[in-house]
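Chemist: Attaching a predicted model along with its sequence, questions to come.
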Amino acid sequence: MKLFKFAKNFARDEDGAVTVDWVVLTAAIVGLGIAVISTVAGGVNGLGKTISSDLGKVTTSYKGFDENGTVVK
């Protein structure tokens, strides 16, 4: 009789189904994240290279401070 009671309780238990739902939702979120990253990666790399190149072209005329604490140009 204990076996039948165990089988009946096991059939009614929904904890496993909830776990499967969370696993599926988590996998979908991870999949969407990977899709977004692969979609924007090229644009972000190009923008980073452009910014790096433009910053490399910038020259500054800052030479420091004199004895009075004013900026020497």
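Modeler: Okay, I see it.

Chemist: C-alpha only now, for contacts and for neighbours.
Modeler: OK.

Chemist: Name the SS class of the most centrally placed residue in the chain, please.
Modeler: The residue lying closest to the centre of the chain (C-alpha atoms, centre = their mean) is Gly33, at 7.4 Å. Secondary structure state of Gly33, per DSSP: H, G, I helix; E, B strand; the rest coil, is helix.

Chemist: another one to put next to it:
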Amino acid sequence: MKYLVSHFWGDETGAVTVDWVILAAGVIGLALASMGVVIDGTEDLTGDVNAELSSQLISTSF
């Protein structure tokens, strides 16, 4: 029994999977954080473009 417990604690078969899960969670977290920053800038730019296009006058006569 003591051998089984020590073998269980020393086994590193699934350790790489845990590393990849933590790495993937970090990448997803960084993607969400950067998406929040980009969305704010995009909304500001969209408002500026809308205001500029709305203020333009179209001349239909020559």
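Modeler: Now that the structure is in, tell me what you want to look at. Quick caveat: nothing in here was measured; it's all calculated off a predicted structure.

Chemist: What residue in structure 2 is paired with the residue nearest to the centre of structure 1?
Modeler: Mapped onto structure 2 by TM-score structural alignment, Gly33 of structure 1 lines up with Met35.

Chemist: how close does its match sit to Asp44 of structure 2?
Modeler: In this view, Met35 of structure 2 and Asp44 of structure 2 are 14 Å apart by C-alpha to C-alpha, to the nearest Å.

Chemist: which residue in structure 1 lines up with Ala25 of structure 2?
Modeler: Checking TM-score structural alignment: Ala25 of structure 2 goes with Val23.

Chemist: what does Thr46 of structure 2 give?
Modeler: Per TM-score structural alignment, Thr46 of structure 2 is aligned with Val44.

Chemist: Number of residues surrounding its match?
Modeler: Neighbour count for Val44 of structure 1, taken as other C-alpha atoms under 10 Å: 12.
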